[in-house]
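Undergrad: coordinates only, no sequence provided:
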């Protein structure tokens, strides 16, 4: 085996790229990189990897677990696993071997040691291949053919296994996409009412557990009935979609917005006081006021009324939402296109 496919695994991108540059100079290996254990297992399922250089200390799935899964999933494949760590105690090294590591590289990594360890792994792979060939020759022509057949079947089984793995991963992604779609309102693209209330319960529990402020705002499109009456329901649908899109763009990544019903929307601001939520709400209100919404040959001008309420520990979700709703109606009573707080 003059060349080999190497998989480099390290969550530290600087270390990962350093290993890649060291090995690239030898110009005899095909190199793959992964920055997490999960990504490494996906690459192993998709590529014919012979040698894995695996960092021990990684978040979520550490090197021990990755090595264990490699040995479990590819028990018939002679994959060499070289563990990389700053661990130096004898007990630590023994643990690496117990998990199935073939060799160990200590940090900091030097080009000379890295090259030597990888070449040693290549030699072990060559020895293994020669051993299998020798066993086949010793058994004789009839059994040699049988062993060759079994080896071919093993390679084919591994390819089929990789196909099944990819199919399962595709199915899992499809299920996640379906689950996400089931949680969204199809018109606005925001959370639907059921998912919104589930998120409200979660955020209230989190607020109480961590002692963090939680604020909600209720948004209503002013004179929405006139839009439907004057331009038709397709125009009203366009307005709902556009408001939903603008609301999504205006929020932070940890805020949640849902369609409460009709032309009303409710937004959750976790770890946010009513004062900060008000500034975000005002920015959104002004954005809507200053915009024109094209519909056929018309440019529609719209406004929204907004009510704000900060969650009071101990009150029910319904009570909290009703206060935001009451604040929104106060904004309407005072002329619309404004923000009120209760």
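TA: Yep, that arrived. Being a predicted model, the structure only gives us computed values, none of them experimental.

Undergrad: from here on, contacts and neighbour counts on C-alpha atoms
TA: OK.

Undergrad: what lies in contact with stretch 271-278?
TA: Here stretch 271-278 makes contact (CA atoms under 8 Å, 6 or more residues apart in numbering) with 207, 212-217, 269, 308-310, 339.

Undergrad: residue 254 in helix, strand or coil?
TA: Using DSSP: H, G, I helix; E, B strand; the rest coil, the structure places residue 254 in coil.

Undergrad: make a markdown table from the contacts of stretch 271-278 and add secondary structure, neighbour count and distance to residue 286 to it.
TA: Formatted as a markdown table, these follow (DSSP: H, G, I helix; E, B strand; the rest coil; neighbours: other CA atoms under 10 Å; distance: CA to CA, whole Å):
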| residue | secondary structure | neighbour count | distance to residue 286 |
| --- | --- | --- | --- |
| 207 | helix | 17 | 29 |
| 212 | coil | 14 | 28 |
| 213 | coil | 19 | 25 |
| 214 | strand | 24 | 23 |
| 215 | strand | 26 | 20 |
| 216 | strand | 29 | 18 |
| 217 | strand | 28 | 15 |
| 269 | strand | 23 | 19 |
| 308 | strand | 29 | 16 |
| 309 | strand | 26 | 20 |
| 310 | strand | 23 | 22 |
| 339 | strand | 25 | 10 |
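
Undergrad: which of the residues you listed lies closest to residue 20?
TA: residue 269 (43.1 Å; CA to CA).

Undergrad: okay, that closest one and residue 189: tell me how far apart.
TA: Per CA to CA, to the nearest Å, residue 269 is found 18 Å from residue 189.

Undergrad: could you do residue 144 as well?
TA: Residue 144 sits 62 Å away from residue 189 when distances are taken as CA to CA.

Undergrad: just residue 268 next, same as before
TA: 16 Å.

Undergrad: next one: residue 168
TA: Applying CA to CA, the value for residue 168 to residue 189 is 28 Å.

Undergrad: these two: which is more packed in?
TA: Set side by side, residue 168 and residue 189 show more neighbours around residue 189, with 20 against 12, by other CA atoms under 10 Å.

Undergrad: pretty sure the more buried one sits against residue 244.
TA: Yes: taking contacts as CA atoms under 8 Å, residue 189 lies within contact range of residue 244: 6.3 Å.

Undergrad: quick one, longest helix in this protein?
TA: Longest helix in the chain by number of residues (criterion: DSSP state H): helix 141-182.

Undergrad: what helices and strands are in contact with that one?
TA: Helices and strands touching helix 141-182, by 3 or more CA pairs under 8 Å, 6 or more residues apart in numbering; DSSP states H and E, are helix 37-46, helix 111-139.

Undergrad: okay, pairing it with this:
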């Protein structure tokens, strides 16, 4: 007989215990027995019977008190409670149900009615147990789906090679930071980063070596960016650090720390140590920068200036400085064309 068919009978009358035992055992049920409510409560806690048939009037703890104790006990699963009583007036029946009883059988009881009510109680117990199993399965499935969704979200937002946020995540977070900056009039800065001469690494040592460099770059960015900043890989050798609540000066300090640490950590490839450097451009939201795209463009112009000035340096976005840079480049092109025409 399964655990769901175990019944506890509680009565201080040995004759009633034997009578109940006779009927229930003949119907195929497994029994536990107690002569008072206190012992019955201990058996409910220890053995977990699915159904309890208890007399109303008993010493130490009567049937009503037992019902209340079972319903308030911690760690007790579903227990179907049937009270045997000679009290048939409605007030006493209501009292039994309010104490936690699920059903009652009037004394003297009829064997057929008793077994029918027990069988009905067992159907309730089994239905509840089946529902509990289904809920547990659903909970397990939901937990597995949550873990899977977290993994999918990580895959969708993380650069596989470096472990940094990818371009998609970078743009989503930049949108959030930008909106917060506008709403609360807080500063926001960003740092555009480019690995210097990365193409030469790939051409000389192969793309596997290039991947090693990119992975180390990801580790250094993770280690030396501040808590609250977001380091991202935009693609290839291009990286971005978003610095919410930061001025351009705070961004410059972060950028310079990154530059120094990247330069000071050589990478060993094929038995050779490579010195890797980076160029960085820093920009902050200003009155002239009206969108997040303008902010990125401003940082990109500062990065271009850092490359133009010889790489391995930090340049801060300056509209006038960028204008001078463009003017100097145009002048250089004009001189080159003039020289060519003269030749």
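TA: Sure, I can see it. Treat the numbers as computed from the prediction; the structure is a model and nothing was measured.

Undergrad: burial of the equivalent of residue 175 of structure 2 over in structure 1, as a residue count?
TA: The alignment partner of residue 175 of structure 2 in structure 1, by TM-score structural alignment, is residue 201. Here the number of neighbours of residue 201 of structure 1 (other CA under 10 Å) works out to 14.

Undergrad: what about the residue nearest to residue 201 of structure 1 when sequence neighbours are not counted, how many residues nearby?
TA: Nearest residue to residue 201 of structure 1, sequence neighbours excluded (CA to CA, 6 or more residues apart in numbering): residue 317, at 7.3 Å. When neighbours are defined as other CA under 10 Å, residue 317 of structure 1 has 14 of them.

Undergrad: what do we get in structure 2 for residue 317 of structure 1?
TA: Using TM-score structural alignment, the partner of residue 317 of structure 1 in structure 2 is residue 292.

Undergrad: what sits against that match?
TA: Taking CA under 8 Å, 6+ apart as the test, what residue 292 of structure 2 contacts is 174-175, 178.

Undergrad: which ones among those lie within helices?
TA: With helices defined by DSSP H, the entries of the contacts of residue 292 of structure 2 inside them are 174-175, 178.

Undergrad: so which of the residues you listed is the closest to residue 210 of structure 2?
TA: Distances from residue 210 of structure 2 to those, taken by CA to CA, are shortest for residue 174, at 27.6 Å.

Undergrad: got the contact list for the closest one?
TA: When contacts are counted by CA under 8 Å, 6+ apart, residue 174 of structure 2 touches 242, 292.

Undergrad: try residue 237 of structure 1
TA: Applying CA under 8 Å, 6+ apart, the residues near residue 237 of structure 1 are residue 187.

Undergrad: corresponding residue for it in structure 2?
TA: For residue 237 of structure 1, the aligned position in structure 2 is residue 211, judged by TM-score structural alignment.

Undergrad: tell me how far the residue nearest the centre of structure 2 lies from residue 167 of structure 2.
TA: In structure 2, the centroid-proximal residue (CA atoms, centre = their mean) is residue 150; its distance is 6.7 Å. Residue 150 of structure 2 sits 18 Å away from residue 167 of structure 2, going by CA to CA.

Undergrad: and what of residue 246 of structure 2?
TA: 21 Å.

Undergrad: what of residue 306 of structure 2?
TA: Separation of residue 306 of structure 2 from residue 167 of structure 2 (CA to CA) stands at 22 Å.

Undergrad: same question, residue 309 of structure 2
TA: Distance of residue 309 of structure 2 to residue 167 of structure 2, computed by CA to CA: 27 Å.

Undergrad: of those two, which one has the most company?
TA: More neighbours surround residue 167 than the other of residue 309 of structure 2 and residue 167, with 18 against 14 (other CA under 10 Å).

Undergrad: could you look up the SS state of the nearest residue to that one once chain neighbours are set aside?
TA: Distances taken as CA to CA, 6+ apart place residue 234 nearest to residue 167 of structure 2, at 4.7 Å, with adjacent residues excluded. For residue 234 of structure 2, the assignment made with three-state DSSP gives strand.

Undergrad: which residue lines up with residue 234 of structure 2 in structure 1?
TA: Using TM-score structural alignment, residue 234 of structure 2 pairs with residue 260 in structure 1.

Undergrad: where in structure 1 does stretch 243-263 of structure 2 fall?
TA: Using TM-score structural alignment, stretch 243-263 of structure 2 corresponds to residues 269-289 of structure 1.

Undergrad: flag every buried residue along that stretch.
TA: 269-274, 277-278, 281-282, 284-285, 287-288 (16 or more other CA atoms under 10 Å).

Undergrad: would you map the strands across the stretch 151-300 of structure 2?
TA: With strands called from DSSP state E, counting those that start in this stretch, the stretch 151-300 of structure 2 shows them at 188-195, 230-235, 238-244, 267-269, 272-274, 278-284.

Undergrad: could you give the angle of the longest one to strand 238-244?
TA: Relative orientation of strand 188-195 of structure 2 and strand 238-244, computed by axes from the mean of the first three to the mean of the last three CA atoms, to 10 degrees: 160 degrees.

Undergrad: what packs against strand 188-195 of structure 2?
TA: If contacts are counted by 3+ CA pairs under 8 Å, 6+ apart, strand 188-195 of structure 2 sits against helix 167-184, strand 238-244, helix 248-264, strand 278-284, helix 292-308.

Undergrad: need the contact list for residue 238 of structure 2.
TA: Listed by CA under 8 Å, 6+ apart, the contact set of residue 238 of structure 2 reads 192-195.

Undergrad: go with 7 Å
TA: Applying CA atoms under 7 Å, 6 or more residues apart in numbering, we find residue 238 of structure 2 in contact with 193-195.

Undergrad: going by distance to residue 334 of structure 2, which of those residues wins?
TA: The closest of those to residue 334 of structure 2 turns out to be residue 194 (CA to CA; 28.0 Å).

Undergrad: returning to what we had before: would you confirm that the match of residue 234 of structure 2 contacts residue 267?
TA: No: assessed by CA atoms under 7 Å, residue 260 of structure 1 is found out of contact with residue 267, at 9.2 Å.
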